[in-house]
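Colleague: sequence and predicted structure, then a few things I'm wondering about:
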Amino acid sequence: MKTVYNFSAGPAVLPKPVLEKVQEEMLDYEGTGMSVMELSHRSGAFQEIIDGAEALLRGLLRIPDDFHVLFMQGGASLQFSMIPLNLLGPGQTADYIVTGSWSKKAVKEAEKVGEVRTHLPNSQHSIPQFSRDDFSKDARYVHITSNNTIEGTRFSGYPDTGEIPLIADMSSHILSEELDVSKFGLIYAGAQKNLGPSGVTVAIIRKDLVGRAPEHCPALLDYETYVKHGSLFNTPPTFAIYVLKLVLKWVKENGGLEGMEARNREKAELLYSAIDQSGLFHNPVSPENRSLMNIPFSVEKDEVNARFLKEAKEAGFEFLKGHRSVGGMRASIYNAMPLQGVKELVDFMKNFERELSEGGS
C-alpha cells in the first residue's frame, strides 16, 4: 500500500495502532460474535465502551467531579445552537470573542436567541489578552474558539472571565496539550481532529450549567437530556464512540497530555522553523499565537502554490490545500501525525524551493 501522510484539517489522521485494532475487531468485538456497528446501544458490551471512554477522558483531562461528560452528535455546529438555547434567554447578553470563521458562525446562531456582544481583535493573525473588565457586566457566558483551524491561530492564554462561565470550542486542539478544565464552564469538541472519527461530539459541562434550558427547548438540544440518560436518550454514534475510546487509550499509552504536547511542540517547531527560514514560504500568524495543530503557509504567486500542491500530492502528502477563504497551503499536524511525516514534508519543501530557484521560476 502506498505510504501517504494525511494533513487534512478533518476528518483527520488517526493513530495507526487504533486503525489496526479496529481492523482486528471489525467482525468480532471481544467475543460477542458481532461488530461494534451491530451492537445495541442498550447492550452491556456497548455500555462498557461508553463508560470506558468517559473514564479515559476524565483521567487524561483530570476532569473535576462537578463536570458532566456528554457524547452527542451534530459537531461543533450544533453546539453553536445548543449553547445559547440552554444558557442565553431573550434579553440576556453573551460575549463572543471572534477570532476566525468558526466563531463568526457561533455568533450567528447565538443572535437568534439573545443579545450578543462581540470582541473583534484588530488582526486575524493575532489574539490579544482579555480580562474580566473587557466583558459585559451581566454576560451569561463568554465564548471563544480556542484554536482556529482555518486561520492557524490559538489563544496563548485563556481570558480571565471572573465569575462568568468561559465556554470554548476546542474541536481542533483538544488533547493536544495540558489543560485546566476547572477554568471553564463548558468545553466542546467535534471528534474528527484529535479525538476520533467524525460523528461524535464531546461536551464537558459544569453541573450548575445544566437544567437551564426553557421548557420549549427540544429534548435533543437540552443538555439535561443527555445527563439524565447517560448520553443514551437516542441511538448515539456507537462506532465513533468505540474508536474514540481506542484513541483515548492510545493517548494514555503514549504519555497522556504531557507526551502529546511535547511531541506536538517538536513537530510544530520543526515546520515553523522551516517556513521562517525559507525565502519562499510565509506564515502570517504572530509567533505568540501560532497554532500547534494547524499551520497555514503560502507563497506570493498563486501558480506556485498550485504547483506545490500538485507535486506534494504526487509525493504522498495529502490534503495540504488551504481553506478556500485563505488560500495557499495548510498542514494540520494533529496528535496522530507522526514526527516523520513532518520531517518529510519539510524536506519536500526545501527541495521544492531549491528546484524552483534553480529553474528561475
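Modeller: Nice, I can see it.

Colleague: going by C-alpha atoms from here, please, whenever you check contacts or count neighbours.
Modeller: Noted.

Colleague: what number of residues lie near Val98?
Modeller: 21 (other CA atoms under 10 Å).

Colleague: residues touching it, list them.
Modeller: Lys104, Thr118, His119, Leu120, Pro121, Ile144, Thr145 (CA atoms under 8 Å, 6 or more residues apart in numbering).

Colleague: scan those residues and report the most crowded one.
Modeller: Thr145 (27 neighbours).

Colleague: apart from its chain neighbours, what residue comes closest to it?
Modeller: In this structure, Thr145 finds its nearest non-sequential neighbour in Asp169, 4.7 Å apart by CA to CA, 6 or more residues apart in numbering.

Colleague: for the one you found, give its distance to Gln192.
Modeller: Distance of Asp169 to Gln192, given as CA to CA, to the nearest Å: 13 Å.

Colleague: the more surrounded of the two?
Modeller: Taking neighbours as other CA under 10 Å, Asp169 and Gln192 compare with Asp169 leading, 26 against 23.

Colleague: verify the contact between the more buried one and Ala76 for me.
Modeller: Yes. Counting by CA atoms under 8 Å, Asp169 does reach Ala76; the two are 7.1 Å apart.

Colleague: spit out the residues that contact the two alike.
Modeller: Counting by CA under 8 Å, 6+ apart, the residues touching both Asp169 and Ala76 are Tyr188, Ala189.

Colleague: got a list of what Ile167 touches?
Modeller: By CA under 8 Å, 6+ apart, the contact set of Ile167 is Tyr141, Val142, His143, Ile144, Phe184, Gly185, Leu186, Ile187.

Colleague: residues in contact with the first one?
Modeller: Taking CA under 8 Å, 6+ apart, we find Tyr141 in contact with Leu87, Ala94, Asp95, Ile164, Pro165, Leu166, Ile167.

Colleague: okay, one more to line up with it:
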Amino acid sequence: MSKRAYNFNAGPAALPLEVLQKAQEELVEYRGIGMSIMEISHRSSQYEELNAETQQLLKELFAIPDGYKVMFMQGGASTQFATIPMNFLKSGQTAGYVLTGAWADKALKEAKLFGETKIVASSEADKFTRIPDLSGLQLDPNLAYLHITSNETIEGSQYQAYPGTGSIPLIGDMSSDILCRPVDVSKFAMIYAGAQKNLGPSGVTVVIMREDLLADSPKHIATMLRYDTHAKNDSLYNTPPVYSVYMVNLVLKWIKENGGLTAMEKRNREKTDLIYQAIDGSGGFYRGVIEPGSRSIMNITFRMQNEELEKKFAKESEQHGFVGLKGHRSVGGLRASTYNAVPYEACKALAEFMADFQRRNG
C-alpha cells in the first residue's frame, strides 16, 4: 500500500484505516447478498438491521440513557441550526445561545429568523479565545432552550464541563467532538452532530433527543423538518443516506474494539499533548490561540510571528506529507485537527516537524 498522508483536515476528516479496509472489502458485495450496500433498498431487512444496529451501538458507546431517541437525518448541522428553533421556539419564548465562535454564531443567526433570541454568555470580547464560565449561570425560566457549541472547530476551543440548566432544555452541537470522550448525556435534551469529523463521512447527521421533546411537534412546519417525522419512522421516512450510515456503523465498531470512549479520550489527550507541548515549549515561536483552560483536544490552533512564516510552514508541511494544516480562511493561522481517527504517529510526526521547522527558521 502507498504511504498514507498525515491527514489533519478539519472535515471531511481522517477515517480509521481499518474502517476503510473493511468498507473496501464489502464494497461490491455486502454480507453475501450479491449487491453493494449502496444498491439495496432502505426497506430491506438488511438495511433495517444495519439501521437498528447502528443506533444501538451509539446508545451503548455514548451511554445514552433510556428515554432518548437516536435519529439519522440529512442536511448537516447547518440544517439543524434552523430546524431546532422551528420545532422548539414557540411564540412568547426566547431561545438562549452561548456565543463561543463562528459555529455558535451561525446557529444563532438561523434562530433569529424564527423568533426572539438572547445571548446568555459570550467570549466575543476576548476574540473567542476561551469558553465563557457558565458555572453560576442564572437562566430566564422563559427560555425555550439553551444552545451551546461543544467544540469550536475554527477557533479551537472546547467545553471542559457542561452547564446545568435545570428545567431548561440544553441543546448541544457536538459536530466536531462527539465520541472524543465520555459525556453525561442526561444533561442534554438534545445532542446533534454532522458525521464528517468523528463519526464517518459526510451525508448523515446524528440527532440524539429526549423523547419528551417530541411530544409537542408543531404541525405547521414541513414534514421533513419535524423531528417527530423521523422519530416515528425510525429515520426511514424517506431514503436515508445508506452508505454514510453504514460507515458510521463501522466507525462505531472500531471505537468499541479500541476500548470505547475512555480509551479514546486517553489517546486523544496523549496525542494532542505532543503538539501543545511543541507550541508551549517553543519560546514564543509558535503561539497557541486559545487560553489553556479552554483548549480543544480535536482542533489545535496556533500562530507564528507573521503570515509569511505561516505560509512557509504550510507549504513545507505539505511537502513532508502533512495535509490540512492551514487555518480556516476566516481566521488564518494554522490548525491541526486531531479527531479520533488521527493516529498518535501522525501527531508525533507533526511535533517533530514543528521542532525541526523552528530550528531552521527560529
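Modeller: Looks like it came in fine. Computed from a predicted structure; not experimentally measured.

Colleague: returning to what we had before: among the contacts of Tyr141 of structure 1, which are located in helices?
Modeller: Leu87 (DSSP state H).

Colleague: including distance to Phe46 of structure 1, could the contacts of Tyr141 of structure 1 go into JSON lines?
Modeller: Listed next are the contacts of Tyr141 of structure 1 as JSON lines, based on distance: CA to CA, whole Å:
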{"residue": "Leu87", "distance to Phe46 of structure 1": "31"}
{"residue": "Ala94", "distance to Phe46 of structure 1": "38"}
{"residue": "Asp95", "distance to Phe46 of structure 1": "39"}
{"residue": "Ile164", "distance to Phe46 of structure 1": "37"}
{"residue": "Pro165", "distance to Phe46 of structure 1": "33"}
{"residue": "Leu166", "distance to Phe46 of structure 1": "33"}
{"residue": "Ile167", "distance to Phe46 of structure 1": "30"}
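
Colleague: do a quick rundown of the strands in the stretch 151-300 of structure 1.
Modeller: Assigned by DSSP state E, counting those that start in this stretch, the stretch 151-300 of structure 1 shows strands spanning 153-154, 166-169, 186-190, 201-206, 294-297.

Colleague: how close does the longest one sit to structure 2?
Modeller: Comparing strand 201-206 of structure 1 with its match in structure 2 after superposition yields a mean distance of 0.3 Å (mean CA distance after the TM-score superposition for structure 1).

Colleague: that strand corresponds to what range in structure 2?
Modeller: Aligned by TM-score structural alignment, strand 201-206 of structure 1 corresponds to residues 205-210 of structure 2.

Colleague: quick one: the matching stretch to chain centroid distance?
Modeller: Here the centre of stretch 205-210 of structure 2 is set off from its chain's centre by 13 Å, with CA atoms, centre = their mean, to the nearest Å.

Colleague: for stretch 77-95 of structure 2, same thing?
Modeller: How far stretch 77-95 of structure 2 lies from its chain's middle: 20 Å, per CA atoms, centre = their mean.

Colleague: how about that stretch, which residues are buried there?
Modeller: 77-90, 93-95 (16 or more other CA atoms under 10 Å).

Colleague: which of those residues fall in helices?
Modeller: Per DSSP H, helices hold the following members of those: Ala77, Ser78, Thr79, Gln80, Phe81, Ala82, Thr83, Ile84, Pro85, Met86, Asn87, Phe88.

Colleague: out of those, flag the one nearest to Gly259 of structure 2.
Modeller: For those, the residue nearest Gly259 of structure 2 by CA to CA is Ala77; the value is 27.6 Å.

Colleague: not counting sequence-adjacent ones, nearest residue to the closest one?
Modeller: Gly194 (5.3 Å).

Colleague: report the buried residues of the match of strand 201-206 of structure 1.
Modeller: Thr205, Val206, Val207, Ile208, Met209, Arg210.

Colleague: before we move on, what about stretch 119-135 of structure 2?
Modeller: Across stretch 119-135 of structure 2, burial judged by 16+ other CA under 10 Å covers Val120, Ala121, Ser122, Ser123, Phe128, Thr129, Arg130, Ile131, Pro132, Leu134.

Colleague: residues contacting the first one?
Modeller: Put plainly, it is Val120 of structure 2. Listed by CA under 8 Å, 6+ apart, the contact set of Val120 of structure 2 reads Gly96, Tyr97, Val98, Leu99, Leu139.

Colleague: cool, and the fourth one?
Modeller: When contacts are counted by CA under 8 Å, 6+ apart, Ser123 of structure 2 is found next to Leu99, Thr100, Gly101, Thr129, Arg130, Ile131, Pro132.

Colleague: I'd say the second one and Ile131 touch.
Modeller: Yes. Taking contacts as CA under 8 Å, Thr100 of structure 2 lies within contact range of Ile131: 6.2 Å.

Colleague: tell me the spacing between the counterpart of Val299 of structure 1 in structure 2 and Arg295 of structure 2.
Modeller: Mapped onto structure 2 by TM-score structural alignment, Val299 of structure 1 lines up with Met304. Counting by CA to CA, the gap from Met304 of structure 2 to Arg295 of structure 2 is 18 Å.

Colleague: equivalent analysis for Ile148 of structure 2, please.
Modeller: Using CA to CA, one obtains 16 Å as the distance from Ile148 of structure 2 to Arg295 of structure 2.

Colleague: now Lys118 of structure 2
Modeller: Per CA to CA, Lys118 of structure 2 is found 26 Å from Arg295 of structure 2.

Colleague: so between these two, which is more surrounded?
Modeller: Arg295 (25 against 15).

Colleague: now check that one against structure 1: what is it aligned to?
Modeller: Following TM-score structural alignment, the counterpart assigned to Arg295 of structure 2 within structure 1 is Arg290.

Colleague: count the neighbours of the nearest residue to its match once chain neighbours are set aside for me.
Modeller: Distance criterion CA to CA, 6+ apart; nearest residue to Arg290 of structure 1, sequence neighbours excluded, is Thr153 at 5.0 Å. Thr153 of structure 1 has 30 neighbouring residues, counting by other CA under 10 Å.

Colleague: what ranges do the helices span in the stretch 201-350 of structure 2?
Modeller: For the stretch 201-350 of structure 2, the helices defined by DSSP state H, counting those that start in this stretch occupy 227-232, 242-257, 260-280, 307-319, 344-361.
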